[in-house]
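**Q** below: sequence and its predicted model.
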Amino acid sequence: MTKLAKLESISGSCVDGCQTSFRTGNAPWRGCSASGWPALSTTCRNIYHFKTYAECTGTGLLLGWQSRELTWYCSSLALK
């Protein structure tokens, strides 16, 4: 529970805008685009401020992401 609370405090503020599924008005779309699956997404945002791939995948496991989601999302962050 402590780890989840820490993640919430880091990502809950929507600093630099929240990730969204759809565009809102003239605001830029923010989030990961799965439309090019399995290609990596250049629009993924590192909302948890991961410093390493291992940190990203470890957090993803904690949050219940599927293994293909872990690999895709965490690898997409390397495109930044």
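**A** Perfect, I can see it now.
**Q** alpha carbons only for contacts and neighbour counts from here, please
**A** OK.
**Q** so L70 makes contact with T57?
**A** Yes: when contacts are counted by Cα atoms under 8 Å, L70 is listed as touching T57 (5.6 Å).
**Q** take a look at this one as well, against the first:
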Amino acid sequence: MVLFEYSPFGVIGAVAPSTNPTETIINNSISMLAAGNSVYFSPHPGAKKVSLTLIARIEEIAYAAAGSVTWW
């Protein structure tokens, strides 16, 4: 038995580790945003600066591609 749900789940909280924060954020962004969900990232304090820089860049790319991005 297989269940396919083609609707977004809503807002997803994602915790980024300090060991590989950029890879985790990129992977989560691609997967979750492609499915139509919103993502709230909570970066590790040790990787906060690089994580916030990457998240800002992803927001710019998403806005350029889709024309709208929601900031909380």
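**A** Right, received. Where do you want to start? Just so it is clear, the structure is predicted and the values come from calculations on it, not from any experiment.
**Q** quantify their similarity with the TM-score.
**A** Laid over one another, the chains give 0.30 as their TM-score (TM-score structural alignment, normalised by the length of the second structure), with 35 aligned residues with a Cα RMSD of 3.7 Å.
**Q** shared neighbours, L70 and T57 of the first structure?
**A** Taking Cα atoms under 8 Å, 6 or more residues apart in numbering as the criterion, L70 of the first structure and T57 do not both touch any residue.
**Q** right, and L54 of the second structure touches T24 too?
**A** No: L54 of the second structure is beyond contact range of T24, at 10.9 Å (criterion: Cα under 8 Å).
**Q** distance check, S76 of the first structure against L4 of the first structure.
**A** Separation of S76 of the first structure from L4 of the first structure (Cα to Cα, to the nearest Å): 23 Å.
**Q** more crowded one of the two?
**A** Shown here are S76 of the first structure and L4; by other Cα atoms under 10 Å, S76 has more neighbours (19 against 12).
**Q** could you say which helix or strand contains that one?
**A** Using DSSP states H and E, S76 of the first structure maps to helix 67-77.
**Q** mind listing what's buried along that helix?
**A** Buried residues in helix 67-77 of the first structure, counted by 16 or more other Cα atoms under 10 Å: 70-77.
**Q** same check on stretch 55-71 of the first structure?
**A** Buried-residue list, stretch 55-71 of the first structure, by 16+ other Cα under 10 Å: 56-57, 59-60, 70-71.
**Q** and the two most separated of those residues?
**A** T59 and T71 (12.1 Å; Cα to Cα).
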